[in-house]
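Asker: pasting the structure only:
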C-alpha cells in the first residue's frame, strides 16, 4: 500500500442505514460489508441483520440471503473505484469456530472464495458481483495454525485470479494485543488496530505512556515480509457507541501527525459505521475534509485520498506464525470487530483533497473577479465625480471671469482713468486760494502745498496721483482713507498731485 490517508467505512447491520450505494462517494476509499457469520462445517454462512437490504429471499434450505439489489450497489461502488470487502465474525474463540482447525479454516476459505469473491457457486448472495477482499479477526495464539491455514488458502485463490482484480486480506486486533499476539503478518495487506477502548485508546493520543503507536510500528517493521503492510486506526464514527470517540478534525490531526512520524506503515482510518457517520453531522465528510486540509497545510508529502481508485497486484504468498486473543472493537452489536485495508494507487485518480483544492481555487478566482469588478466600478464613480467637480470649477471660473470683465467695463465707465497731469483740469485760483473746504467733482491738479491739501474736505480725498515737478511721469498712485492720504501728502512737498474725489481705476492703480 502506497497511501497514508485511506478512509474505510463499515456498512451493514444498522437499522438506520441507507442502501450501500448511498455511501459510495469521495469520502471513502473502501466500504466493508459487515458481517458474515460462520454456521459450522458443511453449512452456508449467514449475514448479520440483512433483512433491510436483502429482504426475505434465502437460498433453499439455508439462512443465507439472496441480495440482488445489494449486488447492484456493489458493482456501482466498484465502478467508482471504491473497493467493497466483507468482514467475518470473531466467533467465540473455541475449537468449533472456523479457525479451530487447519482443515476447517481451509474449507471455510474455499467457501468464502466461491460465495463472495472470485469463485463459482449457485448460492452466491451477490450474484456475479465479486468482492475485493476479506477482513477477519484472527489473533488468538491458541489458534495460530488455523488462522495461518485460512490466510494461506485465501492467498492461493487470490494468486490464481490475477486477471479480474487484486484481492486484499486484513486482520483486526486490539491495540493492547498487537505486539504480543504472535499475529500473522505474511500475506496481509493491513492490520486494523482497534483504538476505541483501553489505555491505548485514541483518546490518550499525546500521552506517550499510553499511546504506543511507535511500538506497533516497530513491531511491524521487525516482521518478515512486512514492507508493504499498513496499520489503520479503527475508531467509532459517533459517541453513541459508548466507547472512546474523537471528532473528525482531531482524528485527522492524529492520523496525519502519526503518518508524518511513522510514514512507512501508516495507512489511514477505519470507522464504524457508515450510517452512524452520516447521522453524526456528516462525520465522514468532515473527516475527509479535515484529512485534505491537514495534508495541504503540512509538509508531509501525503497525497489526499482519492475518489477514483485502482489497485496494485496481489503480492506473492509467504507464511509465518499466527496469533492470540479475540478481537471485537466494541460490545455494541453494530460495532464491527475488524476492518479492511488495501493498496490504493493508480492512474487517473481524482483526489477529494484535489477536488476541495479545486473548489477553493475556483472560489478564490470568483472572489478575485468580484473584487476587481468592484475596484473598476469604484474607479468609474471616482472618475465621474472628478469630472463633475472639474466642470463645475471650470464653469465657476468662467463665470468669475465674465463677472470681472463686466466689473472692469463698469469701472472703466464710472471711474476716472489715470491720465497725464496736463490732461486734468486746473482748479481756479479761487478754489486753490480758498481757506474753506472745497468740494471737487472730478480729479483736479493741485500743488503739493500742504496748506492747499489741508484745505480740502477730507471726504473728498480718495486718491492722490503724484508727479515730479515739471515732469509728466507718474511716480505713484496713493489710495487709502482721507486721513491717511492727507498725512501722506506732507511727504509730497515739491510735487504736484491730482486730488480725486473718487477712487481711481483699480486696473490703472
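Answerer: Looks like it arrived, so ask away. Values in this document were obtained by computation on a predicted structure and should not be read as measured data. Residues are numbered from 1 along each chain as shown.
Asker: contacts and neighbour counts: CA atoms only from here.
Answerer: OK.
Asker: what about residue 294, which helix or strand?
Answerer: Using DSSP states H and E, residue 294 falls within helix 283-297.
Asker: against that first model, consider the following:
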C-alpha cells in the first residue's frame, strides 16, 4: 500500500527514465529502486546488500523553491527537524562502496515545491550542490555523504523552470535523472522507447515499472494491468528483448523498495535485466 505521506504514483509506472552520468558505465543493465517512503522497507544498508540494485533513489526532498527552506521527507525513517536523517550518511557510503549510485529524488505527489524563476532554480541548484552533492555546507540533511546525482520526480505545480534547474545541476555535477509520462501497454511503451532513444541526447535510458500489481483490476494477467504493472514474464518476453538491443539501454526502475519486498519482483527479473 502507499504510505500515508505519498499517494501511489500510478502514471509514473511505465515511464521512460533517462540518466546522464559523468562517470563511464559498462554497457549492461541494472535495476534502479526508489527508497524512503515506508519505514517497513528497511534501511539502505540492507537494501544495497541484496546485490540486486545498481541505483537507489532516496525519496523525497518535497519542500523547496520560492525561497522556502528545503526539507527532506523520508516518512518514518527519520526526523529531519532534529537532523535525524544524518544517520543515513554511513549507509549511503556503504552502498557507494558496493558501486551503487545513490541519488536524491526531488518532488513526489505531496509536499510544497515549485520554481518561480530562473534565479529561483539557480538558488535551488546551489542548495542541492552544497548540501547533498559535492559542495560544502554545515547543514547537510543526509550528513557528509556525497550523493551521485538528482532524480526529478515532479508531479505537481507549474512545469516552468525545471529545465533551468536541470541545466544548472548539469553545470555543477553533470549528473541528472528524469522521468516522463506513462504508456498504457507494451506496444506504446516500446514505440515511445524508440522515439526517445533516437531523439533525446542521453547516454542511458531506463524503463520505469511498479514492483507490485496494485490495485488489482479486470486486466490482471494481461500485458499491462490498470495500475501499470507489467508481469515479469511479459517484461522478459516482450519488453526487455527489444530495449536491450539499444546501445542506450541502462536497465529498469522500480517503484518502490517496500512494494518490491512484498512481491520479490526485482529478484525475478534481475537475470533478465543485466
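Answerer: Ah, there it is. Everything numeric in this text was worked out from a predicted model, so none of it was measured.
Asker: and the TM-score between these chains?
Answerer: Structural agreement between the two chains, given as a TM-score (TM-score structural alignment, normalised by the length of the second structure), stands at 0.76; 239 aligned residues with a Cα RMSD of 2.8 Å.
Asker: still on that earlier bit, what packs against the helix holding residue 294 of the first structure?
Answerer: Identification of packing neighbours for helix 283-297 of the first structure by 3 or more Cα pairs under 8 Å, 6 or more residues apart in numbering; DSSP states H and E yields helix 248-261, helix 274-279, helix 352-414.
Asker: and the contacts of the first one?
Answerer: If I follow you right, that is helix 248-261 of the first structure. With contact meaning Cα atoms under 8 Å, 6 or more residues apart in numbering, helix 248-261 of the first structure is reached by 4-5, 205, 266-269, 283-284, 286-287, 290-291, 294-295, 300.
Asker: what about the counterpart of residue 251 of the second structure in the first structure, which SS state?
Answerer: For residue 251 of the second structure, the equivalent position in the first structure is taken to be residue 268, counting by TM-score structural alignment. Secondary structure for residue 268 of the first structure, judged by DSSP: H, G, I helix; E, B strand; the rest coil, is strand.
Asker: got a list of what residue 268 of the first structure touches?
Answerer: Contacts here follow Cα under 8 Å, 6+ apart; on that basis residue 268 of the first structure touches 3, 4, 5, 6, 7, 8, 231, 232, 233, 255.
Asker: so which of the residues you listed persist in the second structure?
Answerer: Among those, the ones still in contact in the second structure (both residues aligned by TM-score structural alignment, their matches' Cα atoms under 8 Å) are 4, 5, 6, 7, 8, 231, 232, 233.
Asker: whatever residue of the second structure lines up with the fourth one in helix, strand or coil?
Answerer: Read it as residue 7 of the first structure. In the second structure, the position corresponding to residue 7 of the first structure is occupied by residue 31, as judged by TM-score structural alignment. Following three-state DSSP, the label given to residue 31 of the second structure is strand.
Asker: tell me the contacts of residue 31 of the second structure?
Answerer: 52, 53, 54, 55, 251, 252, 253, 254, 266, 270, 273.
Asker: burial measure for the nearest residue to residue 91 of the first structure once chain neighbours are set aside, as a count.
Answerer: In space, and not counting its chain neighbours, residue 91 of the first structure is closest to residue 97: 6.0 Å by Cα to Cα, 6 or more residues apart in numbering. Residues lying near residue 97 of the first structure (other Cα atoms under 10 Å) number 19.
Asker: on the three-state scheme, residue 97 of the first structure is what?
Answerer: With three-state DSSP as the basis, the three-state label of residue 97 of the first structure is coil.
Asker: isn't it up against residue 37?
Answerer: No: counting by Cα atoms under 8 Å, residue 37 is not a contact partner of residue 97 of the first structure; they are 10.3 Å apart.
Asker: between those two, what contacts are shared?
Answerer: residue 91.
Asker: related to what we said a few turns ago, other residues contacting the helix holding residue 294 of the first structure?
Answerer: Contacts with helix 283-297 of the first structure, where a contact means Cα under 8 Å, 6+ apart, come from 5, 7, 27-28, 237-238, 247-249, 251-253, 256, 274, 277-278, 301-305, 352-354, 356.
Asker: if we use 7 Å, what do you get?
Answerer: 27, 237, 248, 249, 252, 253, 256, 277, 278, 302, 304, 353 (Cα atoms under 7 Å, 6 or more residues apart in numbering).
Asker: and what of stretch 65-80 of the second structure?
Answerer: With Cα under 7 Å, 6+ apart as the test, stretch 65-80 of the second structure has contacts from 5, 36-39, 59-64, 84-85, 113-116, 120, 124, 141.
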